[in-house]
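Asks: Let's see this in three dimensions:
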Amino acid sequence: AGDAFALFTRDLWRYCARSAIAYKTMVEGYCYVGDMDPATRILAQMEKMGFHIDVGLHNAILRGLIRAKRVDDALDHFAKMEKNRDTDLESYSIVVSALCDEKRVDKAVDLLYSMNEESFLPDVGIYNRIIEAMSELQLHGAYLLFEQMIEAGVLPNSATFSFLVRGCFKRGFLDEGSELLRQMVESGCVPELATFNAVIEGLCKVRRVENARWVMNEMASQGCSPDAATHRFLLEALCKMDKLDEAHRHVQRMIATGCLPDTVTYSFLIKKLCKEGRPMEAHRIFKEMIGIGREPDSSIYNLLLASHCAASKATACYELFTQMKERGVLP
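Replies: Below you'll find the model as predicted:
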C-alpha cells in the first residue's frame, strides 16, 4: 500500500501544479498510511511557501502521528497549533483520546481545563473519554469531573453514567454505584448490558443476592435481557452460599426462558455438588448439561470420576470413563 501511494504522489507531483490542494492531498495521504516523515516535510514546505494550513490538515497530522505511535510528537505539534490558534474541538478530542489511551490522564485533564481558557466548550464526548480512563485509575477524580461537567452545563449521557457505575461496583463502592444507577435511570439514560452485569457481579461478590435479583428484574423492565454471564454471577454467589438447590432451580429457569447456561456455569455447580458429597445430583446435572448441547471438558469428567470413586460408585465411574473415550475427551 505504501509503494502504491508513493507512485501516486510522484505522478501527482509531476502532472499537477504545485498548488495548496496538491500539497494537502499528499500530506493527508501520507498521514492516512502513517508515513509521517514525508508528511511533516511537505507540511513544512507548505508553510515556507506561504500556503495557508487549515485546521483540518493539522488534525490529519495529529491523527497520523498518533497512529504512528508518536504521541509526544503529536503533543508538540498540538502545542504549536494552540500557540497559533489553529485548533478546533476535534483537535482537542484527538489529543485527549490519545492521552487517555496511554493512561496519561492528568495531562488529559490539564488539556480539558486549557480548552476553557481558549474559549472552547468541551463536549460530552471529551468528558466521557477522560471519565472512562479515570474510572479505571482514579475513581474519585472521575466522579469530581462528572460533577464539574454538570456544573459546566454539559449533560451526561448513558456512557458517562456507565463508566462511573461500572467503576464503583468493580471497586466495591456499592452504595455509591447504586445511587449513580438510580440517577442514570431517573435521567432517562438506559443502562446497557455491560453496566447491569457490572452491578450484578459487584453485588454477588458480597453475597447480596436479593439485591442482584432486583437488578435483574430492573433489567427486564428496561428492555435489557440478561445473558449467560449475568446468570453466572448469581449462580456462583448461590453456590458459595451453599444454596445449591436454589442454584439448580435457577439453572432450570434459565433453560425455560431460552438462556442456556454455558459450560463454565455448569462446571461451577457440578464442582460444588461434588465437594459437598452429592455425586448423584452432580451426575444428573451433568446429563442435563449434555442434553442441551453443552460439551463437558476433561476437568468436569475428572470431578465426577473422583466423586463417584469416593462414594464407591464403580458402575458410574465405568460409564463415565467409557463416555469420555466415545466423545474423544482425553483423561
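Asks: Every contact and neighbour count from this point should use C-alpha atoms.
Replies: Fine.
Asks: can you pull out the helices in the stretch 101-250 of the chain?
Replies: Taking DSSP state H, counting those that start in this stretch to define them, one finds helices in the stretch 101-250 of the chain at 105-117, 124-137, 139-151, 158-170, 174-186, 193-205, 209-221, 228-240, 244-256.
Asks: buried ones in the longest one?
Replies: Yep, that's helix 124-137 we're talking about. Applying a neighbour-count criterion of 16 or more other CA atoms under 10 Å, one finds 126-136 buried in helix 124-137.
Asks: Quickly name whichever of those residues is closest to Tyr15.
Replies: Proximity of those to Tyr15 (CA to CA) peaks at Ile126, which lies at 42.2 Å.
Asks: Chain neighbours aside, what residue packs nearest to the closest one?
Replies: Among residues not flanking Ile126 along the chain, Ser93 sits closest, at 5.8 Å (CA to CA, 6 or more residues apart in numbering).
Asks: ok, so what distance separates that neighbour from Gly125?
Replies: The spacing between Ser93 and Gly125, counted by CA to CA, to the nearest Å, is 8 Å.
Asks: Please tell me how far the most centrally placed residue in the chain sits from Val96.
Replies: By CA atoms, centre = their mean, the mean C-alpha position of the chain lies nearest to Ala194, the distance being 8.3 Å. In this view, Ala194 and Val96 are 24 Å apart by CA to CA.
Asks: Also Ser298?
Replies: Distance of Ser298 to Val96, given as CA to CA: 48 Å.
Asks: out of these two, which sits in the more crowded spot?
Replies: Neighbour count, other CA atoms under 10 Å: between Ser298 and Val96, Val96 has more, with 24 against 14.
Asks: show me what contacts the closest residue to that one other than its chain neighbours?
Replies: Nearest non-adjacent residue to Val96, counting by CA to CA, 6+ apart: Ala108, 5.2 Å away. With contact taken as CA atoms under 8 Å, 6 or more residues apart in numbering, Ala108 is in contact with 95-96, 99-100, 130.
Asks: how about 10 Å then?
Replies: Taking CA atoms under 10 Å, 6 or more residues apart in numbering as the criterion, Ala108 is in contact with 92-93, 95-100, 114, 126-127, 129-130, 133.
Asks: before we move on, what about Ala159?
Replies: Listed by CA under 10 Å, 6+ apart, the contact set of Ala159 reads 124-125, 128-129, 131-132, 165, 184, 189-192, 195.
Asks: Please provide the structure for the following sequence as well, for comparison with the first:
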Amino acid sequence: MATLLPLSNRLLSKPMHRLLLLLSQIPNCTHLHPFAPSRRLCDSSSQNPNPTFDPNSNARGGTPLEKQFDTWVDRLRPGFTADDVAAAIRAQADPDLALDLFRWTALRPGYRHTAPAYLAMLQVAVSGRRYAQAEALVDDILAGACPPDLPLFNAAVRFCCSRRHLFSRAFDLFKKMQQRSTTAHTSCRPSIETYSMLLAAVLRRFGKPPVSYVYLHSVRSLDRQMKASGVIPDIFALNLIIKAYSKCLEMDEAIRVFKEIGLYGCEPNESSYGYIVQGLCLKGWVGKSMDYFKEMRAKGLVPTATVYMALVSSLALERRLDGGIEVVFDMLRNRMAPDLLTYRTVLEEMCREGRADAAFELLEELGRTKGAMDRRTYSDLLEGLHWLCQPRE
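Replies: Sure, this is the predicted structure:
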C-alpha cells in the first residue's frame, strides 16, 4: 500500500486520499485495490476474531460517494474501452469522483487511456475548478502518456493560456506539437486555433512599451511559423497581429498586415479598423487615422467608444476641431457618448482658439441632445468653460 500512495496522490480527491491513508494503517489489507473505496476494506477475520460476536460484521455500509463510485465501476463491464471511460467521466457530475474513476481505470490490466479519455478528464477537471489535477494531466500529456491528438493538445493549450503561471507550459505543448508534426503524426500539428490562443495569451502580457516590445518578438515568430507551416490565418488571428503592432506603434507593419487580410479570403471588420485608427492616433498620424475612420464608416462598420474618443481627442489636440465635433455627433448617433475628459478636450481647445462663443453654443446643444451627457457632466463642463474664459490679470 505504501508504494501505491505516491502514484495516486496527485489526482485523488480528498475523501479518497484520507481513505487510502486509513487503509494503509489496517493490517491484512494489502490484497485490496486502493482505488475501490467501497469494497470490503479487509478480511472479516482481521476485524473480528470472534465471528459469532457480530454476525453482520461482513456487511459494511458505504458513504454516498463510495456507493456512487461502485455504481460507475459496475457499469464499466469487463473489456471496457477508452470511449466507455470518456463517456462515464463526462456523465459524472462530481469532478472528484470522475478523477477517481479515471485513475482507477488506468490501473486495470490490459487497459490504457487514449486521447478521448484524457480530453474528457481534462475538460471535467477544468470545468470543476480542479486546477492542480488539470496541471498534472497536462504533465502526463507532455510526457507522452497517450497518443498525439490535436483536440487534446488544443484543450491543454487553452487551459495553460488561461492560467498566467502556465504561460511557458503552453509553449512547451506548442513545441511538442511541432515536433510531432514533423514525424508520422501529422494530424497533431498546430492549427489556426492553436496559433490564435497563443497570440491572445502573448497579447495579454503586453503592458508598458518596453515590455510590449519584448513580447512583440513572440508575435512575429508565431506569425512566421503559422505562414511557413501552411496554416491559413483567419480574421481573428490577423486582428491579434494588427493589435500587437498597433500597441507597439509599429504602424507600418500593422497596415501591411491590414492590407493582407483580403489575400486570405477575409474582410476587415470593426476590430481591424479600430486597432488601425487607434494606433495611428497614438502615433500622431491623425490624417491617416481619419481616412481609415471614414473608410470604416462608409462600409457601415461602427467603432467602439474607445476608438471614437481616441480619434476625437487626437483631432482636437491637432486643432482639427470641426472634424472632432463631427466625430462626436457620429458617436452620439450610434448611442455612445464621450466621457468628461473627451468633452473637455474639445471645448477647451475651442476656447484656446478664440472660439469661446462657439464652445458655449456647442455645450448647450450637447446638453439638449438625448443621451449625450448627464446633468453633473454638463455642470462640470459649464463651470470649466466659465473659468477658462474669464479675464486674467
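Asks: Quantify their similarity with the TM-score.
Replies: The TM-score (TM-score structural alignment, normalised by the length of structure 1) is 0.77; 303 aligned residues with a CA RMSD of 3.3 Å.
Asks: Show me what Lys14 of structure 2 aligns to in structure 1.
Replies: Mapped onto structure 1 by TM-score structural alignment, Lys14 of structure 2 lines up with nothing.
Asks: Check Lys175 of structure 2 too.
Replies: For Lys175 of structure 2, the residue aligned by TM-score structural alignment is Tyr113.
Asks: I'd guessed that match sits against Pro122; true?
Replies: Yes: using CA atoms under 10 Å, Tyr113 of structure 1 is in contact with Pro122, at 9.0 Å.
Asks: Identify all contacting residues around stretch 80-89 of structure 2.
Replies: Contacts of stretch 80-89 of structure 2 (CA under 10 Å, 6+ apart): 72-73, 75-77, 91, 95, 97-102, 105-106, 108, 111-121, 123-124.
Asks: So which bits of it are buried?
Replies: Buried residues in stretch 80-89 of structure 2, defined by neighbour count with 16+ other CA under 10 Å: 81-82, 85-86, 88-89.
Asks: Give me the subset of these lying in helices.
Replies: Under the assignment DSSP state H, the buried residues of stretch 80-89 of structure 2 contribute 82, 85-86, 88-89 to helices.
Asks: JSON lines for these, including distance to Ala254 of structure 2?
Replies: Below are these laid out as JSON lines (distance: CA to CA, whole Å):
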{"residue": "Ala82", "distance to Ala254 of structure 2": "47"}
{"residue": "Val85", "distance to Ala254 of structure 2": "48"}
{"residue": "Ala86", "distance to Ala254 of structure 2": "44"}
{"residue": "Ala88", "distance to Ala254 of structure 2": "48"}
{"residue": "Ile89", "distance to Ala254 of structure 2": "45"}
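Asks: number of nearby residues for Asp291 of structure 2?
Replies: Other residues within reach of Asp291 of structure 2, judged by other CA under 10 Å, total 11.
Asks: how near is it to Val214 of structure 2?
Replies: Applying CA to CA to Asp291 of structure 2 and Val214 of structure 2 gives a distance of 31 Å.
Asks: Could you do Arg376 of structure 2 as well?
Replies: With CA to CA as the criterion, Arg376 of structure 2 and Val214 of structure 2 are 43 Å apart.
Asks: With Leu173 of structure 2 instead?
Replies: Using CA to CA, we find Leu173 of structure 2 at a distance of 21 Å from Val214 of structure 2.
Asks: Counting neighbours, go ahead and name the busier of those two.
Replies: Applying other CA under 10 Å to Leu173 of structure 2 and Val214 shows that Leu173 carries more neighbours, namely 22 against 12.
Asks: Contacts only, for the nearest residue to Leu89 of structure 1 once chain neighbours are set aside.
Replies: The spatially closest residue to Leu89 of structure 1, leaving aside those adjacent along the chain, is Phe120, at 6.9 Å (CA to CA, 6+ apart). Contact analysis of Phe120 of structure 1 by CA under 10 Å, 6+ apart lists 87-89, 92, 112-114.
Asks: ok, now Asp227 of structure 1?
Replies: 193-194, 197, 254, 259-261.
Asks: on that earlier part again, can you find the partner of the residue nearest to the centre of structure 1 in structure 2?
Replies: So, by TM-score structural alignment, Ala194 of structure 1 is matched to Ser271.
Asks: Its match and Asp70 of structure 2, how far apart?
Replies: Applying CA to CA, the value for Ser271 of structure 2 to Asp70 of structure 2 is 53 Å.
Asks: likewise Asp322 of structure 2?
Replies: From Asp322 of structure 2 across to Asp70 of structure 2, the span is 76 Å (CA to CA).
Asks: swap in Ala87 of structure 2?
Replies: 16 Å.
Asks: can you pull the contacts of the closest residue to Tyr275 of structure 2 other than its chain neighbours?
Replies: Excluding its sequence neighbours, the residue lying closest to Tyr275 of structure 2 (CA to CA, 6+ apart) is Lys243, at 5.6 Å. Each residue near Lys243 of structure 2 by CA under 10 Å, 6+ apart is listed here: 203, 237, 249-251, 254, 271-272, 274-276, 278-279.
Asks: per the alignment, Lys243 of structure 2 corresponds to what in structure 1?
Replies: Matched to structure 1 by TM-score structural alignment, Lys243 of structure 2 sits across from Arg166.
Asks: now do Asp380 of structure 2
Replies: Aligned partner of Asp380 of structure 2 by TM-score structural alignment: Asn302.
Asks: Contacts only, for Arg112 of structure 2.
Replies: Counting by CA under 10 Å, 6+ apart, Arg112 of structure 2 has contacts 81-82, 105-106, 145-146.
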